[in-house]
Each structure stands twice: as C-alpha cells, then as structure tokens.
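Peer 1: Okay, sequence plus prediction incoming.
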Amino acid sequence: MSASERFDQYMAHLSRALGHADRHAGLKGYCTGLMLPLSRKSVEPMAARVDPLHASARHQALHHFVAKAQWSDVEVLRRVCQWVVPHMDFSRGGWWIIDDTGFPKKGVHSVGVARQYCGMLGKQDNCQVAVSVSLACDQGSIPVAWQLYLPQDWAQDAERRKRTGVPESVRFATKTQIALHQLRTLLSEGAPRHCVLADAGYGVDTAFRQALSDMGLHYAVGVTSAVVVWPPGVEPLPPETYSGKGRPPVTPRRTAQLQPMSVKALALSLPAQAFQTISWREGTNAPLTGRFAAVRVRHAGGNAGKASLRPQEWLLIEWPVEQAEPVKYILSTLPESTALNDLVSCAYQRWRIERDYQDLKQDFGLGHYEGRGWRGFHHHASLSIAAYAFLMSERLIADKPAGGKKNFIERQVPAVPQDYIPRGRPARTAARGQLDHKLASSAELRTHRPSGTVPLLRPHQHE
C-alpha cells in the first residue's frame, strides 16, 4: 500500500469524528494544506495552494470548517492516537511529557491573549499559551491532549468570553491543574501509567508531584535550586507528641544539627567522585553526554521545610565540568534500584516535546492560525497535530523514507498563480533543520463514514 493510499485511510479514520459528511472535504483539504511546504499556513494561502482556481470559495469553506463547524477537536486527537500508537514501540518503556508553548500575538482580542511568559521568545510578552500532554517512546512522541491556558482576567470577563466563544464549562485553572486534568482524563480512558516528565515550571509545585503519586504515576520533573530537601543520611526527629487537643502534629522536628538544605547547597557539598559522565542519546553529530550525580533525599515541603515527612526519592543533578555550579535539578520517584544511566535516560526524554513543538510550528503551521475564537484555536491545533502524526506514522512504518520521489501532494495540486500575494504577518518560528516533507499525502477524500466515539488509544485496525 502506498503512502497516498494510507493517507486516504487516515483521513477516513479521522473523518468519523466530524459528524456531518460535508466536513470531510474540509478535513482533507486543511490537512493537505498543512503538509505543503508553504511559508505561511493560515487559511488563505493554504486555500490558494490546494485549489488555486477556486481560491476564494475554498478559503471560505476552510475558514468555516476550522472556525465555525461544531466538531470535536478532542475526538480528532483521540483518533490520531489510535492511528499512530500501534506503530510506536513501548518495549523499552514510555513517558508522558507535560509542557506548554506560547504563540506571540500583537493584538488583544484573540482568545487567551495576555502579557505572560512566552517560551518561544524567552521573556514576558503578549501571547497565547497552550498546555499539552504528549505520549513518547524511544522512536518519537505525539501530543495527545491540548488546551489553551485562559488567564484569570479572561476567565472572569463575560463579554470577552462570549465574543471568543469560550465554553461555559471552562473556568480558570493553573497550567498544572490543566495538565493534571488532562492526565486524569487519559488514565480514565485506559491510557497506560507511564512515568511523567515535566520541567521546573511544573515540578516545583509540591501539590502537582503529590497528585502524580496519588494517580500511581512515577515522575522525573525539574525543580529549582531553592527547593529544600533532607539530604542523605539526615533524618528529622518525629513530630511532637500529640497532646490530645487540636490536630495531631505532623511537622518533623528540627534541631541545630538536623536541618534540611537547598538542592543547590546539597549539590555543592558532594565530592567530585559522586559525579559521573553519562551519555543519554545520540545527537546530530555525536552522543550527548553530561556530568551527573544522583542521591536519595526527602523533600522538606517547600522552602520553609515545614511539612509531614515525605518518602525518599531521587535527586538527579547535572553539573557540567566547565560550569561553576550545577545547571539542572530533577526529582524522581523512579525505583531506588534504578541505575544512574537509566535515571538520566528517562529524565532527559523530555527533549522530545521541544522537538515536537519546533516541528509543529516550523513545518505544520501550529502557530499560524489567525482567528480569534476558542473553537478555531483548538481545531487548528488538532489538525496540525493530525498532519504531523501522519508523517510520524509513515516514518515509523518505513525504515527509511523512499528516496528519489517527489512530494506526492505537490504532484496533484496546481501551482500557486504567479500574481498571488498571501495576506497575514510572516511566520515567527524557531530556526531548525529542514524537515523531510517527502511523506506528505494526497488531496482527495474518497470515503465517507459515520461518526462515532472510540476509547482513547485503542489500536486502530488498518484496512
């Protein structure tokens, strides 16, 4: 079966999430446009490339499909998973990767826009931010849950909510609360209990880490250098004896000799022989290596060190030999028997989400949506992920992409008219190596199927 035929099957599989049959052409046209090598993947330039002889009509149809039509982006992502996951190899383990990504915006009217930290810019600026959970294995990763973070002033503004179509059910939630809700939903639908990875923006939240443990999930999450722990070999005294009045005391007692310390102070106190050089994966030109140490600690419950005694867990420290102090700290509840190599390998799988965002923004137009509404933002993102997922599945199917073949979408659509000038601001994406588009797919939907909800991550039987 050719990649073009598999794309047709993929579109038929996704189309069952759309409801009405008249949306199926929109799905295929939009995904086709997202996989074409266009500099800007908003609706107008995609319409002009997919159907240049009827660009205006196609523009209106695609805009209605992504911004107005009432289909479920959650169900589309569910079906994306069902297509891709059977091709992923979890024999060496899997991971849930939590992260968020920003989309710079100039105006103030797009849903969720506020002055907040934007990782894409590396600073506070006007932007939208979305929280995602990705499923990863050694071969790759794919976002399986996606939601816009709605700042509190937006969540409390009835007029702006109505104007941008924010659902009534959406209330203010922190990014960690959104991520935990996404994970709970995934697990309730039968998803596996893989180790959770996240950066320090999530890992410093004690309640977040405790919630992961309560869900029965291991984690390896970043923390800041100020987080306080009980170092190896130092155990606090038991809480004071209960007097019978009020709540029983739970805070471990400290003395001048028994004190918790920051993870930075602990790292600086370790002897040089505690650190080992570990290689965790192959880079572009050479293996990626670092200098690491891992010790067993107990989190002391916030910077004040006031909380009940917590179980022991790993503190992984990265300290490059050329640096004056450590650069990363990671807390992990992986088993005590976990070897240092395996601990490093697991914790540093989080790089995959950075590459996902880079590819999605650079090559699949994730940040190019120009509408202002909640529905369009989520629809566009789910379709960008769907296009990305098809290319990923093709790479997993084939050991190597077929060489010497031209992009089969480009062969089937007319060229853009020479006098066509697309509107909209230029794309603002991170620089990266060229992504291979040779496995993008064809442009016509042949099969119309009824919609239906399917449990998340159930393997799809390809026809």
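Peer 2: The structure has been received and is ready for your questions.

Peer 1: CA atoms for contacts and neighbours, from now on please.
Peer 2: Noted.

Peer 1: Pick out the residue nearest the middle of the protein.
Peer 2: Compute the mean C-alpha point of the chain, and by C-alpha atoms, centre = their mean the closest residue is S132, 3.9 Å away.

Peer 1: residues contacting L288?
Peer 2: Neighbour list for L288: S279, W280, R281, E282 [criterion: C-alpha atoms under 8 Å, 6 or more residues apart in numbering].

Peer 1: oh, I was asking about L396
Peer 2: Contact analysis of L396 by C-alpha under 8 Å, 6+ apart lists H87, M88, Q139.

Peer 1: Relative to H194, which of those is nearest.
Peer 2: Taking C-alpha to C-alpha as the measure, M88 is the one of those closest to H194, at 14.1 Å.

Peer 1: In addition, the following structure is provided for comparison:
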Amino acid sequence: MTTYQETVAVQATIAEQAWGRMFGAAMGVIADCFARREPRGTAAELTTGLLLELDTRNCWTLAEALGHRGPHRLQHLLSRARFDHELARERISRLVIDELAEEEAVLVVDETGDAKSSTDCVGAGPQYSGALGGVGLCQVAVHLAAVTATTRVLIDRALYLPADWAADEERRTLAGVPDEVVFATKPQQAVTMVAAALAAGIRASWFAADEVYGGRELRRQVRTLNLGYTIGVASTHPVTDGAGRRWQARQLLNKVRPEQWMRLATGHGTKGTREYDWAWLDIRADDTPDSQQAGTAVLVARRHRYTGETSYFRCWAPGPATLATLVDIICRRWKIEETFQLAKGHAGLDQGQVTCWNSWMRWSLFSLIATTVLALTLATADEQTGAVRPLRLIPLTCPELVRLLRVLVLPTPARDRDHVLHWTAWRRHHQAVATDCHQRRHRLQDTP
C-alpha cells in the first residue's frame, strides 16, 4: 500500500503542475479576445468554478461559491461583455491541436441534448435526444471530439436550430441569433466543424459517427476531405454487394458464414475486457467524389457475444484496411460519450440555464475549456507516471483527477456564515420580486 500511496503522491504533484501549465496556457491564448481585463479575470474564475464540488452549476450557485456578492459579474460575462467567443474557441482548438501534434487523431462527431422548460431558450423545441431517451423539449448541440490512443477531448460545438426556430424572426431577435446563422442540418454542421479542424492543422485520417450522420452526402464530403470513415447505420440501410445487387444491411449479413466471425477485444471495463464478435463484407461505394479512386468499402457487423444483438457500420478507407483497424476506429467513437459524461458531470455543460445565443455560446465555451484542460492534464500525468505505475493500480481517471485538483489547486467554495446569510437573503428577495412580476403579468393578461 505504501508503494501505491507514493505513486499517487507523485501523480498528484505532476497533475498539479500540469494543471497550472495547461490552465495558464488556455487563459493565455484567449486573453486578447477580451476588451477589458475585468471580464478576462471573471472568465478564469468561471472556468475554475465549473469544476468545484457543487450540486448544480449556474450563475447563482457559481457566484456564491466563488465569493461574489451577486451573480451579476458572471451574467454580464455571459451575455453583454465585449468578448469574441468565436475567436476564443478557435484559439482553444489550436491549443489542443498543438498539444496533440505528435499523435494521430480520429475526428468523432455526436450530438447531445439538454432538457428545457420553454421554447424561449435559443434553439429549444420538441426534438429527439439520446440523452433524454426520446423526443422532448430540449436544446441539441453537435460536438466534435479528437480521440487519440491516449486522449479524448472536445474541440468544437455547434448549436442546432430546428427549421421552424431558424425561420422565426421574432424569436431570433429576442435570443440575439446573428443574421449569418441560418438553418443547417446536423450532418452539415458536422462537416463544417471537421473541415475547420483540418484547416487548423489537426493530424487526422479517420472520421467516426453514428447513424444520424450516415447519409450519402456527408460521406461524400468526408471523402472529399481525404478522410476514411466508420459510420453506424441502421439494419435497414441499403448497400450494394460486389455483384451489383441491392440489400438491406441485415440481409447482406446472412452471407457471413459462422467461421467468418472474429472475436476481438474492444476495451476494458469495470468487469474486465469487452469482447464482441465482428465480421465484414465487401460492398460497392456509392459516395465516390469525382476524380477519386473507389478505395476499400465494407460493411462491418458487430454482434454481442451473449445477447446476439447486432450493430452495423459502413466503412471506407482510401487504401487497404484490416478488420482490426476498422474495429479500433469504431471503438474510438464511443469515447465521445465518456467526454460528454465528463463535461456534464464535472464541468456543467448541461446546467447553464441560459436562454440567449451569446450566453449559450459562452457557457458551452467555458465548459469546453474546463473539460479540455482536464483531459490534457490527465494525459500529461498518465504519460509521465505510466511506466512506473504498480500493476495493481489502474491509470488515473478524470473523476480522481478532479478530486485531487479540488484539494490541491481549485478554490474552496465560500461557505462562511455571513456570506451564506447574505446569499439566502439575496435569493429570497429576488424570488419574491420575480413572483410579484409574474402575478402582475397574469393579472394584466386576465383583464378584459
């Protein structure tokens, strides 16, 4: 046990130093995106505040924990401060790309939804969200992650505006949506973000996504960007075999003989190694851009070893590819789900309670920065201690890293008696004023 504690102590010291370096670098690259130093300082407070141990994270709870006398500084930063958040997002992306310069990344796209109580929130409407488990009133945002062998980090995001929301001029004006922002499908948003990441210099040869992004047009555009892809498709997805016959994916799978299934490990979980049965079949590419070679197009099937549940993936590579390579890319797509859990559980990605365009963009940006610094800190700490880590000690995880940082680096939430009493009085007074305003509005509406 002493050996384990010594190793953990070394990792804690390395993590503390890595956090200081990465957090300083992140704040440094966005420093000139602010017109004044006051909001720049508030931005650093907000980013660290998102990682504090709080039940909920919004301007009220963060301001109280940070020792502010009210939420006004944080609200001003999110809504009205002179701050070029788009430039800041580009700077953070370039920082990530520089940190990952020695590694080959897979670009992974997925969306996540946040439940809302009103369609007044920018982009909110009845729509499907996997996070909600069905259709509900929510905001949906498409995210782009870079996943390497050692690191997974979000590098971009785009808020999805449903067609009716994007066409409603009154709601757009009230929410402050810029005129240049028009309706775009999720695949269109995904391609835009991927192209921007490649233009910024990220090293990537593969793109991965789920079946939302399995359309032909997106696949053709991904190929135009010189990327291979592994994209989940439905069991009814149409494919063409080598003889030119059309099949649904589940029908084509009947051609696989029992001995052609191959069992491969796809990672490690709390219950041991995850293993699935895999098979592939050659198909004809239907998305070849002009003046490009056909490449290697295959349909890959994954079968659960106990339940027999089968998933399908349409894959393309510019040259020869092995099943093991495609399985590795497919499995890296799952890492974005872990990144969402980190961003929501430790950086408040889905807790902002913001309603306007600027506020959403900035809240999601600071959550992205906090998650990015965590991911890069974790990669640095594990890289420097991995060779000497005892065999019966798992690698440092993000939840454990956050626990260490809360003790070693992050500020302690303000909880002295006078401060707590001040905030209790402030909240109750604000809520009383809000209640009175609502009642007055209802009475005015009820008056003939």
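Peer 2: Everything's here; your move. Keep in mind the model is a prediction, meaning the values are calculated, not measured.

Peer 1: Share the number of residues neighbouring G140 of structure 1, please.
Peer 2: 18 (other C-alpha atoms under 10 Å).

Peer 1: which element is the equivalent of T56 of structure 2 over in structure 1 on?
Peer 2: Mapped onto structure 1 by TM-score structural alignment, T56 of structure 2 lines up with R40. Under the assignment given by DSSP states H and E, R40 of structure 1 is not contained in any helix or strand.

Peer 1: hang on, the earlier thing: so of the contacts of L396 of structure 1, which ones are in strands?
Peer 2: When DSSP state E is applied, the contacts of L396 of structure 1 are split such that none fall in strands.

Peer 1: how do these look in structure 2, which are kept?
Peer 2: Listed in the original numbering, the contacts of L396 of structure 1 still in contact in structure 2 are Q139 (both residues aligned by TM-score structural alignment, their matches' C-alpha atoms under 8 Å).

Peer 1: Would you mind checking the contacts of L396 of structure 1 for buried ones?
Peer 2: Among the contacts of L396 of structure 1, the ones that count as buried by 16 or more other C-alpha atoms under 10 Å are H87, M88.

Peer 1: Pipe the contacts of L396 of structure 1 into TSV and attach distance to F364 of structure 1 per row.
Peer 2: Written out in TSV, the entries for these read as follows (distance: C-alpha to C-alpha, whole Å):
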residue	distance to F364 of structure 1
H87	21
M88	21
Q139	20
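
Peer 1: Among the contacts of L396 of structure 1, pick out the one closest to M215 of structure 1, please.
Peer 2: Distance from M215 of structure 1 was checked for each of the contacts of L396 of structure 1 by C-alpha to C-alpha. The minimum falls on M88, at 24.0 Å.

Peer 1: What residue in structure 2 is paired with the closest one?
Peer 2: Residue-level alignment of M88 of structure 1 against structure 2, with TM-score structural alignment as criterion, gives L100.

Peer 1: got it, and Q276 of structure 1?
Peer 2: With TM-score structural alignment defining the correspondence, Q276 of structure 1 maps onto M262 in structure 2.

Peer 1: which ones are touching its match?
Peer 2: With contact taken as C-alpha under 8 Å, 6+ apart, M262 of structure 2 is in contact with D277, W278, A279.

Peer 1: before we move on, the earlier item: take the contacts of L288 of structure 1 and keep only those in strands.
Peer 2: The members of those that map onto strands under DSSP E are S279, W280, R281, E282.

Peer 1: three-state assignment of the closest residue to the last one other than its chain neighbours?
Peer 2: This means E282 of structure 1. Distances taken as C-alpha to C-alpha, 6 or more residues apart in numbering put L288 closest to E282 of structure 1, at 5.9 Å, once the chain neighbours are dropped. Secondary structure assignment for L288 of structure 1 (DSSP: H, G, I helix; E, B strand; the rest coil): strand.

Peer 1: Which residue in structure 2 aligns with L288 of structure 1?
Peer 2: Checking with TM-score structural alignment, L288 of structure 1 has R274 as its match.

Peer 1: now S132 of structure 1
Peer 2: In structure 2, the position corresponding to S132 of structure 1 is occupied by H143, as judged by TM-score structural alignment.

Peer 1: Thank you kindly, that will do.
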